[in-house]
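Enquirer: Could you work out the structure for the sequence below:
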Amino acid sequence: MVTDTIVAISTPIGKAALGIVRLSGPDAWKIVLKHLPLSKPSPKRVYYTNFLKKRKKDVLDDVVALFYKAPRSYTGEDMVEISFHGNPLILSKAVRILTEDGARPAQGGEFTKRAFLNGKMDLVEAEAVEKIIDSTSDLGLKISRNAMSGQLSKLIEKERKKLLEISANIEVRIDYPDEFEEEYKPNLSNTIKDMKALLSTYDPAQTAIEGVKVALLGAPNVGKSSILNALLGEERAIVTSKAGTTRDTIEANLFINGLKVVLIDTAGIREASDEVEKIGVERAKKAASEAHIKVHVVDATSNEIPNLPADIVVVNKSDLVQRKLENALNVSAKTGHGIEELRKAIAKLAVGVAEKMNSAEAVLIAERQYDLIKKCVKELEEAQEAFEAGLPIDIAEINIRRAIEFLDTLVGKKYSEDILDVVFSKFCVGK
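Expert: Okay, here's the model as predicted:
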């Protein structure tokens, strides 16, 4: 049982029109009413009033206060949300006053953690809250909203019920073997197929939420930084005629067709001449391995033959020399020639992510979810092999029970403090 009351600023720190301070817990109303000239506020009603300091009539700010009564609140507890003017000095002062009167500063994600512990949402829906905040595209928001509305949880519960029925049938045959003559061989292939289909949604979902990574690769001085600047329409990366200017990866964001594209300018890949350049080359190779789209840039004035893995090959400096390479785009970062065609080529590949996701309502949005479903599939495959090999059914029963436990852990029917720490440590304080 939660016995303390927490408080936090729930809006980003910085100057703004409004800033919200949120409280949740058994004493939330009591603590707030020490500073609002209200006698008996009603839940789910908005009050425009003054927020008073310790001394009567000493006003900190004029505010809008909204009261929620347990269990009809986000956390399932008594809650208050107070909108102040968005001056950090006012907000920090208000939190200090409220903590002096008995509230405790909230930890990261503690409001949503309390919502989970009070049965307002399961663990999958709680994780979706964070993804809604972090999503960088319209598609990422759609995916996260579906998860928060229970699409994934419903699918998990459906598969869980199937496995519970199989487990029950096995147990009754173990307890009363003389009652059953026929051999029991349930078919787990459809469940395994559904779980594997769910696994395939993870990478595209992460891409939609976090952005499509596009790595600009190539030898030194081919114009990767100039192409980055041309795509952005601004001078983001330093450009000089000296080879090896870029020593580290440089990232910049671009939005194309509702998707966030993370452009990564890398150090030129060659035999490094010093330790710093060596580190830059290694980071370039790492960026290439993690990128969703690889753009290999070559110099039109050179005889280089593209030999790096690439989704798009770009011949830069085409304003100096016209060099034809099969399936390559000729561009000039200096004049802008071909830059729009390059942007469209990147967009076409990036949109492929959206096309994969549009037909899937239930998707995996967190690494924890992916790992648990992967473990579940492994157990089900072992159970299926045991059935097909004619092994005693109690062997398969062990695998099926483990698979059910992984699904229970996924939605939070089973959890430990360590699991909750992993999930909620990524949240901002006010959520």
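Enquirer: can we go C-alpha only for contacts and neighbour counts from here?
Expert: OK.
Enquirer: and Ala128, what does it touch?
Expert: By CA atoms under 8 Å, 6 or more residues apart in numbering, the contact set of Ala128 is 144-145, 147-148, 365.
Enquirer: which one of those residues sits closest to Gly102?
Expert: Met148 (32.4 Å; CA to CA).
Enquirer: Another sequence for comparison is provided below:
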Amino acid sequence: MVKQREPIIAIATPYGESAIGMIRISGLGVLEKVKKYVRTKGEIKPRYAHFFALLDEDGQVLDEGVLIYYKSPASYTGEDMIEMCLHGNPLILKRALELFLKEGIRLAEPGEFTKRAFLNGKLDMTQAEAVADLINAKTDLARKVAIRQLQGELSKYVNSLREKLIQLLAYVEADIEFSEQDIPTISREEILQVLKEVQNSIETLMSTVKAGELLRKGINLAIVGKPNVGKSSLFNALLGRERAIVTEVPGTTRDFLSEELHMEGVPINLIDTAGIRETEDVVESIGVKRSIDSINSADMVLFVVDASKPLEKDDWDVYNLVKQRDHIKVLNKVDLGLDPSIAKIFPDGVRVSAKMGDGMQDLKKVMLEKLGVFGYEGMKVYVSARHAQLLKKSLEIIEPLIHSLEKQDISPEILALELREALVYLDEMVGAITTEDVLSAIFSRFCIGK
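Expert: Down below sits the predicted model:
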């Protein structure tokens, strides 16, 4: 049942000058509150685009635009809702906002329109989360994934698992309720079959979490090494353009540079760092410290050495900083020759010439393999860290249950109890049950006006 809550308002377009700026209002009695400041030709009808004049407190025209009224429940939020398209001057939008705030319409919280859509059953939780993913998508693949989730692909998958457990629970509870009557029951083998199907499906979903997090958030990838090993040349080669200054002078890069790179649909924040070495130069030492900080905050590191020369103490000092982290060894400058000692020390190093472009495809392939990126297009849905945590909890109930049933029968009462608990986590995933803390955590990352 749709609930009409207190009216809320927000500017739904980004701040700044633009052709159009939108104001969105939703909640109880919004049409009556808006009519005071709106002039149209005739009655405002639901789902019609009305040319209108927006008036100030003195009845003077502030702006002209288009107004659409959505009557509950046929709106995004499920409530009565109005969208005003005005000229995108921040002064106009600010004045319009002030007018309606004076009428007792409250400023919306981040994501509150989508939160109301969820509470009114217009979206389930996974679809609501997909709205934020779609807005924040940095690559075309991330957009495609978010659209699939918004269209209910993940919901269908999870709901099919829920349905299997619910039907199984119904059989078990019937067995408890009518144990003395001659009605059909479900065998232990049939119970095991259903539980194993659910187990396999959950494991398949959980295997997508790394890909899902990469697509949603991207990764920080730092290029590190001592001075003059070709880090900036590698940075430029990966980007495919001259972004960093490249010279033969050691220590040219005094601070880090960062640029966004897209590889196979994964957004990568590529960081070119200052060469790490002991130095008395105050400015260079600050750059070295920032390089070390980049190593500590990076999800992956490209450790670069000059492969044409034997390793030096500075190389080993840098390697000791990265060896415990997720890293790839890059043997650069192979166009100048490959020192035999380096080939022995780092046999798994990727041989490249950033200057000439040799080996760059091999390096990208290794990077993608390290990230576990291959095959993303073949998947339809990818779970988030929140989803994976709930799936893991459900699996932690199902797996021991399978092991126990394989050895012996379990009383229907205990089986029913375990099945209900496994269902709780799947219910929470799609929002069939929620807490206010969970809702706040999810919708707080939305922008205001969505």
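Enquirer: Once they're superposed, what TM-score comes out?
Expert: Here the superposed chains carry a TM-score of 0.86, computed using TM-score structural alignment, normalised by the length of the first structure; 418 aligned residues with a CA RMSD of 3.2 Å.
Enquirer: Now the contacts of Ala128 of the first structure in JSON lines, please, with extra columns for distance to Arg247 of the first structure, neighbour count and secondary structure.
Expert: Converted to JSON lines, the contacts of Ala128 of the first structure look like this (distance: CA to CA, whole Å; neighbours: other CA atoms under 10 Å; DSSP: H, G, I helix; E, B strand; the rest coil):
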{"residue": "Ser144", "distance to Arg247 of the first structure": "37", "neighbour count": "29", "secondary structure": "helix"}
{"residue": "Arg145", "distance to Arg247 of the first structure": "40", "neighbour count": "17", "secondary structure": "helix"}
{"residue": "Ala147", "distance to Arg247 of the first structure": "40", "neighbour count": "26", "secondary structure": "helix"}
{"residue": "Met148", "distance to Arg247 of the first structure": "42", "neighbour count": "23", "secondary structure": "helix"}
{"residue": "Ile365", "distance to Arg247 of the first structure": "34", "neighbour count": "26", "secondary structure": "coil"}
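Enquirer: hmm, which of the residues you listed are common to the second structure?
Expert: Compared against the second structure with both residues aligned by TM-score structural alignment, their matches' CA atoms under 8 Å, the contacts of Ala128 of the first structure retain 144-145, 147-148.
Enquirer: Over in the first structure, tell me which residue corresponds to Ile166 of the second structure.
Expert: Residue mapping for Ile166 of the second structure onto the first structure gives Leu164, with TM-score structural alignment as the criterion.
Enquirer: Kindly report the same for Leu123 of the second structure.
Expert: Using TM-score structural alignment, Leu123 of the second structure pairs with Met121 in the first structure.
Enquirer: burial count for the nearest residue to Gly338 of the first structure once chain neighbours are set aside?
Expert: Once flanking residues are discounted, Gly338 of the first structure sits nearest to Val331: 4.3 Å by CA to CA, 6 or more residues apart in numbering. Close neighbours of Val331 of the first structure, defined as other CA atoms under 10 Å, add up to 24.
Enquirer: Next, the contact list for Val331 of the first structure, please.
Expert: Contacts here follow CA under 8 Å, 6+ apart; on that basis Val331 of the first structure touches 314-319, 337-339, 342.
Enquirer: Quick check: the match of Leu123 of the second structure vs Lys374 of the first structure, distance?
Expert: 23 Å (CA to CA, to the nearest Å).
Enquirer: okay, these two: which has more neighbours?
Expert: Taking other CA under 10 Å, Met121 of the first structure and Lys374 do not tie; Met121 has more neighbours (23 against 17).
Enquirer: Can you tell me the SS state at the more buried one?
Expert: Classification of Met121 of the first structure using DSSP: H, G, I helix; E, B strand; the rest coil returns coil.
Enquirer: Could you measure from the closest residue to it other than its chain neighbours over to Ala17 of the first structure?
Expert: Once flanking residues are discounted, Met121 of the first structure sits nearest to Ala115: 6.3 Å by CA to CA, 6+ apart. Distance, Ala115 of the first structure to Ala17 of the first structure, using CA to CA: 28 Å.
Enquirer: out of those two, which sits in the more crowded spot?
Expert: Using other CA under 10 Å, the more surrounded residue of Ala115 of the first structure and Ala17 is Ala115, with 21 against 10.
Enquirer: List the residues that contact that one.
Expert: Counting by CA under 8 Å, 6+ apart, Ala115 of the first structure touches 74-76, 121.
Enquirer: now the equivalent of Val297 of the first structure over in the second structure: how far from Arg351 of the second structure?
Expert: For Val297 of the first structure, the aligned position in the second structure is Val304, judged by TM-score structural alignment. Taking CA to CA as the measure, Val304 of the second structure and Arg351 of the second structure are separated by 10 Å.
Enquirer: which neighbours do those two share?
Expert: By CA under 8 Å, 6+ apart, the residues touching both Val304 of the second structure and Arg351 are 330-332.
Enquirer: Asn50 of the first structure belongs to a strand, doesn't it?
Expert: Yes - assigned with three-state DSSP, Asn50 of the first structure falls within a strand.
Enquirer: Trace it over to the second structure, please.
Expert: By TM-score structural alignment, Asn50 of the first structure lines up with Ala53.
Enquirer: ok, that match touching Gln60?
Expert: No - Ala53 of the second structure lies out of contact with Gln60 (CA atoms under 8 Å); the separation is 9.4 Å.
Enquirer: The residue lying farthest from the centre of the first structure: what secondary structure?
Expert: Using CA atoms, centre = their mean, the residue of the first structure lying farthest from its centre is Asp178. It sits 52.1 Å away. Judged by three-state DSSP, the three-state class of Asp178 of the first structure is helix.
Enquirer: State the distance from Leu417 of the second structure to Lys407 of the second structure.
Expert: 19 Å.
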